[in-house]
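Enquirer: Sequence below, structure please.
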Amino acid sequence: MAKDKEKKTSDKSQKKPNRVVKWFKDLKSEIKKVTWPSRKAVVNNTIVVLATVVVTSIFVGALDLGFYELVKFFYNH
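Expert: As a prediction, the model looks like this:
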């Protein structure tokens, strides 16, 4: 009976690294299948995102300033 427990324990310890190794091999295989964008597309998309962030930040900042001034106006009168 003690030998059976030892065998089960050793089987479990051997299965875990194999699963991890298999997972990394599968990951590598899937990464090779990915269609990566070109450098030009990445740069273009980055510029679009940054421009959108800047425009949105200016808009939200203007709204914040406007509401601040509006509240300040009503509290002073």
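
Enquirer: okay, CA-based contacts and neighbour counts for the rest of this
Expert: Noted.

Enquirer: ranges for the strands of this protein?
Expert: For the chain, applying DSSP state E gives no strands.

Enquirer: how about the helices in it?
Expert: Secondary structure of the chain by DSSP state H: the helices cover 2-33, 39-76.

Enquirer: Make CSV from these and add mean neighbour count to it.
Expert: CSV is the format used below for the helices of the chain (neighbours: other CA atoms under 10 Å):
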stretch, mean neighbour count
helix 2-33, 11
helix 39-76, 11
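
Enquirer: Here is the second sequence; please produce its structure so I can put it next to the first one:
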Amino acid sequence: MSKDVAVKAKEAKPKVGFFKKTARFFKDLKSEFKKIVWPTKQQVLHNTGVVLVFMLVTAIAIWILDFLFINLFKLMF
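Expert: Got it, this is the predicted structure:
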């Protein structure tokens, strides 16, 4: 009985070709691109500044930890 249901489900759904799938993909892609909201130049500059400051703070923290661990190991050995 379950074989009959599976066969009927396959028959009811027509096969979609490769080119139709590809065309549908690009159509959907175009509609998604229309939804994009691009940041302003000021937002990009602000976000870049935030990233650079965060990288600097992280680099300094790693440098301090490295310095402390090196001196700690020198004292131990």
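
Enquirer: do you know how far the most centrally placed residue in the second structure is from Lys30 of the second structure?
Expert: The second structure has Ile36 as the residue nearest its centroid, 15.1 Å off, counting by CA atoms, centre = their mean. Ile36 of the second structure sits 10 Å away from Lys30 of the second structure, going by CA to CA, to the nearest Å.

Enquirer: ditto for Thr58 of the second structure
Expert: Going from Thr58 of the second structure to Lys30 of the second structure by CA to CA gives 40 Å.

Enquirer: And Leu52 of the second structure, by the same measure?
Expert: On the measure of CA to CA, Leu52 of the second structure and Lys30 of the second structure end up 34 Å apart.

Enquirer: Which residue in the second structure aligns with Gly61 of the first structure?
Expert: Applying TM-score structural alignment, one finds that Gly61 of the first structure aligns to Trp63 in the second structure.

Enquirer: for Asn44 of the first structure, same thing?
Expert: Match for Asn44 of the first structure (TM-score structural alignment): His46.

Enquirer: who's in contact with its match?
Expert: If you count contacts by CA atoms under 8 Å, 6 or more residues apart in numbering, His46 of the second structure has none.

Enquirer: do you know how far it is from Trp38 of the second structure?
Expert: 14 Å.

Enquirer: and what of Ala23 of the second structure?
Expert: With CA to CA as the criterion, Ala23 of the second structure and Trp38 of the second structure are 26 Å apart.
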